[in-house]
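>>> Turn this into a model:
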Amino acid sequence: MKIYLVGGAVRDRLLDYPVSEQDWLVVGATVGEMLERGYRQVGKDFPVFLHPETQEEYALARTERKTAPGYRGFSINADSDVSLEEDLLRRDLTINAMAIGDDGELIDPFNGRSDLQQRVLRHVSPAFGEDPVRILRVARFAARYAHLGFVVAEETRQLMQDMVTGGEANHLVPERVWAELYKALSERSPAAFIRTLQDCHALPTIFPEIHALFGVPQPAKYHPEIDTGVHSLMAVSQAALLSDKPEVRLAALLHDLGKAVTDPDKWPSHHGHERLGLPVLERFCERLRVPKAIKGLCAQVMEYHTLCHRAFELRADTLTDMLQALGAFKPATQLQDFLLACEADATGRTGFEQAPYPQAAYIRAAVEAALAEDTRTVMQPGLKGPQIGQAIKSMRRQAINNFKQHYSRNLSIRHA
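As a prediction, the model looks like this:
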């Protein structure tokens, strides 16, 4: 029985990149022997165990044989005679097919270290084409390492494209797509995830709503980049600079889905795209089983981002209504995430990347002014239910109106 450190921990150690977790590979052991040593089996599809003390994952070396379409269509062999090289051969990328033994020696049968040095994402063998999830994984690694200069090898991109053409990507299950998207949104360069899927022609199959944005024009006066798809990738890139939250980045990526369903005869104008996009977002979230809270934030950004940009122009009642709809006056509000996504939209435009976004501070100050009012003073005898809510809303509207007037006076004084 021999144990090797494998996968991401080896890759990131060689890259001098932060190592978040360690995976171990066991060669020459059986399930029974692992259980006798106190390991606890947790793998459903193949033998994976938790170490009795460290709780790190230990997997038996295995080989796979394709038996049906999709990522579940495999027959697994984890017998004790499976070698280290046989296990590494079934892995996706050469940079993930390295191991380190207990003597510290690097085992690298497929030149993964060279590809790390050359900054190349390259598949190990033609078996890559048997698992559609690997299309998503390559795109996610592109998002993870794009800032280091990593690119997908041309032969790997072509293989991914052949998988799409052959229909293999059609077998991806929603839960796995969402899991990979969420991880990609957590990486440093999430736009690279979408670009990689676009390059191998997988985007129309996996994310048709996002694919539909490319080629849709916008007014050059406000969007010098013109293309809505390009703008969406710029917005998610800006969101990645502003927040490490995947939900903020997703909201920025999806905020303009409605521009793909406006009347083409009226392009580049997209009047009403904010609400037109809501059913598209609903289908996207329903298909991928997006968690309710994340879906809610995306819907808020989609519906109200234009009003947020125009915050200084809004009347007190319109601003109050928007803040009420956003839940800005509740303790568990997502207002900060909403404002960050809106800022990413505003700065995700050619030439506007460094532009300030004073609307965010203005809206936060308006909320503070409204919350400073003592709502207990509206509790008059005879008021019930909706009447109380309306009285509180009127009080907050007046407070925001007073705030606006005070803000305008100060602005006039500063400009005098």
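
>>> Could you use CA atoms for every contact and neighbour count after this?
Fine.

>>> measure the closest residue to Ala328 other than its chain neighbours to Ala325 for me?
Distance criterion Cα to Cα, 6 or more residues apart in numbering; nearest residue to Ala328, sequence neighbours excluded, is Leu335 at 5.7 Å. In this view, Leu335 and Ala325 are 11 Å apart by Cα to Cα, to the nearest Å.

>>> Also Ile294?
Note on Ile294: its distance to Ala325, by Cα to Cα, is 16 Å.

>>> Leu335 and Ala325: which is more packed in?
Using other Cα atoms under 10 Å as the criterion, Leu335 and Ala325 rank with Leu335 on top: 22 against 12.

>>> I'd like the structure of this one too, to check against the first:
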Amino acid sequence: MDIYLVGGAVRDTLLNYPVVERDWVVVGAQPDELLRQGYLQVGKDFPVFLHPQTKDEYALARTERKQGHGYTGFAVDCDPSITLEEDLLRRDLTINAMAMHTDGNIIDPYGGQDDLKHRVLRHVSDAYAEDPLRVLRTARFAARYAHLQFTVAPETINLMADIVKQGELAHLPAERVWVELEKALGERNPEVFIKVLRDCGALEKLLPEVEALFGVPQSAEHHPEVDTGLHILMAIQQAVALSADTDVRFAVLLHDLGKGTTPQTEWPRHIAHEERGGKLVEQVCNRLRAPRRHTELARTTCQYHTLCHRALELRGKTVLTLLNATDALRRPDRFEAFLLACEADARGRLGLEDRDYPQANYLRQALAAAQDVSAKQFKESGLTGKPMGDAIAAERIRVLEQLRPS
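I've put the predicted structure just below:
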């Protein structure tokens, strides 16, 4: 049997890009041969094995035949007669359809090296259309390698659009959509993921609430870029500069959803968009089955980001209301994530990308001042229950009033 390094490890090696994991394909072998050598079989739909020492994944060379909808409806053939070229043909992009022999020789039957050279993401064959998950994966690769000037080939965008038109995205489990979305949010340019999904019509199917923001105007006085969708893309870019956490970037993606439901007669103003947006955030998170951490931060950011922007003009009582509403006293780490999301929103505006955001530091100081007021000092006065709670709140308001900018 012959063993080859395949897929992402070969691609990233040729790009001089960090190799995160190594996958291998085994040609000309039966499952029993690997089991006798100590490999552990883990695959259910087709034979995949873990190496006894490295724990890398080794899969038997295979072909696939579409039998149903979605990304799991395949009949798999792992006969030992299947060639490496046949195995590579079923892969998504040419840059992922290369193999490297143990002697270092590159096997590249579908032009992956040429597409690496020209920075193109191109599908290997029409079999690409059999797996709708590849629409999201291709958009994610575009986000990962955008800083290297990679773009999606026009013919691949067209094929992705055909998959969307055929309704195949509807058969993707919510969990798989979420996995791809979160991975994309963790890339260097997650805004490119959104752009590519828009280009092929997939954003309207997967995140119609975000798609609805494009073409919606905002006041040019506060948003020189005007278009709300463009603002979202710019804000995500700023979120990347501020935080590597996907919950912060997800919150930025959803923070202005309410503006997509503003009646056109009210444009470019968006009164009460925070309240309307909160319901849409819940809708998106429920549909994607987003983790609680992401959901809570997205909800908080949507509802309170404009109040955060006004922090320097708020009275002490309102600042305390904001701290309580965001659960800052009990969960300061999440409050810090909230501040970062709000800062990304403020900086995600044309020509204002480098503007200072003093509101964040002011609210950090406000939180520290409020935390310094504890129950201990009131217990000595014999206060308990609600009277003590009221006394603590009053003292916090007093110190927050003293902290206000003059």
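
>>> Drop the TM-score for these two in here.
Scored against TM-score structural alignment, normalised by the length of structure 2, the superposed chains reach a TM-score of 0.97; 405 aligned residues with a Cα RMSD of 1.2 Å.

>>> hmm, back to that, got any residues that touch both of Leu335 and Ala325 of structure 1?
Shared contacts of Leu335 of structure 1 and Ala325 (Cα atoms under 8 Å, 6 or more residues apart in numbering): none.

>>> Strands of the stretch 301-416 of structure 1, start to end?
Per DSSP state E, counting those that start in this stretch, the stretch 301-416 of structure 1 carries no strands over any range.

>>> again with structure 1
2-6, 23-27, 40-41, 48-50, 57-60, 63-66, 74-77, 99-100, 106-107, 120-121, 151-152 (DSSP state E).

>>> Superpose on structure 2 and give me the mean offset of the second one.
Looking back up the chat, that one is strand 23-27 of structure 1. Compared with structure 2 after fitting, strand 23-27 of structure 1 has a mean deviation of 1.0 Å; criterion: mean Cα distance after the TM-score superposition for structure 1.

>>> Please say which position in structure 2 the residue nearest to Ala328 of structure 1 maps to.
For Leu335 of structure 1, the aligned position in structure 2 is Phe335, judged by TM-score structural alignment.

>>> burial of Glu282 of structure 2, as a residue count?
Using other Cα under 10 Å, the number of residues around Glu282 of structure 2 comes to 17.

>>> List the contacts of the spatially closest residue to Ala99 of structure 1 that is not a sequence neighbour.
Spatial nearest neighbour of Ala99 of structure 1, excluding adjacent residues (Cα to Cα, 6+ apart): Val6 at 4.5 Å. The contact partners of Val6 of structure 1, by Cα under 8 Å, 6+ apart, come to 22-25, 96-100.

>>> Now list the buried members of these.
By neighbour count, with 16 or more other Cα atoms under 10 Å, the contacts of Val6 of structure 1 hold 24-25, 96-100 as buried.

>>> buried set for stretch 209-221 of structure 2?
Buried, per 16+ other Cα under 10 Å, within stretch 209-221 of structure 2: 209-214, 216-218.

>>> swap in stretch 231-240 of structure 1?
Buried positions in stretch 231-240 of structure 1, judged by neighbour count with 16+ other Cα under 10 Å: 231-240.

>>> average distance between it and structure 2?
Relative to structure 2, stretch 231-240 of structure 1 is 0.7 Å off (mean Cα distance after the TM-score superposition for structure 1).

>>> Which residues does that stretch contact?
188-191, 194, 223, 225, 248-250, 252-256, 340-341, 343-349, 353.

>>> Which of those are buried, as a ChimeraX select command?
Buried residues within these, by 16+ other Cα under 10 Å, are selected in ChimeraX with:
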select :188,189,190,191,194,223,225,248,249,250,252,253,254,255,256,340,341,343,344,345,346,347,348,349
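
>>> Cross the contacts of stretch 231-240 of structure 1 against helices and list the overlap.
190-191, 194, 248-250, 252-254, 340-341, 343-347 (DSSP state H).

>>> Return the member of those nearest to Val173 of structure 1.
In terms of Cα to Cα, no member of those lies closer to Val173 of structure 1 than Ile194, at 18.0 Å.

>>> From Pro204 of structure 1, how far out is the closest one?
Applying Cα to Cα, the value for Ile194 of structure 1 to Pro204 of structure 1 is 11 Å.

>>> Dump the strands of structure 1 into a markdown table; add distance to Tyr357 of structure 1 as well.
Compiled in a markdown table, the strands of structure 1 are given as follows (distance: least, Cα to Cα, whole Å):
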| stretch | distance to Tyr357 of structure 1 |
| --- | --- |
| strand 2-6 | 45 |
| strand 23-27 | 44 |
| strand 40-41 | 52 |
| strand 48-50 | 48 |
| strand 57-60 | 46 |
| strand 63-66 | 53 |
| strand 74-77 | 51 |
| strand 99-100 | 48 |
| strand 106-107 | 50 |
| strand 120-121 | 37 |
| strand 151-152 | 33 |
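
>>> For Leu35 of structure 1, which non-adjacent residue is spatially closest?
Nearest residue to Leu35 of structure 1, sequence neighbours excluded (Cα to Cα, 6+ apart): Gln41, at 7.4 Å.

>>> Could you save the contacts of Val6 of structure 1 as CSV and add columns showing distance to Thr306 of structure 1?
CSV is the format used below for those (distance: Cα to Cα, whole Å):
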residue, distance to Thr306 of structure 1
Gln22, 45
Asp23, 46
Trp24, 50
Leu25, 52
Asn96, 44
Ala97, 47
Met98, 49
Ala99, 51
Ile100, 53
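
>>> ok, now which ones touch the residue most central in space within structure 1?
Closest residue to the average C-alpha location of structure 1: Leu185 at 2.5 Å, with Cα atoms, centre = their mean. Leu185 of structure 1 sits next to 246, 249-250 when contact means Cα under 8 Å, 6+ apart.

>>> before we move on, what about Leu106 of structure 1?
98-100 are the contacts of Leu106 of structure 1 under Cα under 8 Å, 6+ apart.

>>> any idea which of those residues is closest to Val124 of structure 1?
Proximity of the contacts of Leu106 of structure 1 to Val124 of structure 1 (Cα to Cα) peaks at Met98, which lies at 10.8 Å.

>>> Tell me if I'm right that that closest one and Arg11 touch.
Yes. Counting by Cα atoms under 8 Å, Met98 of structure 1 touches Arg11, with 7.4 Å between them.

>>> where exactly do the helices run in the stretch 301-406 of structure 2?
316-325, 332-347, 358-372, 376-379, 385-403 (DSSP state H, counting those that start in this stretch).
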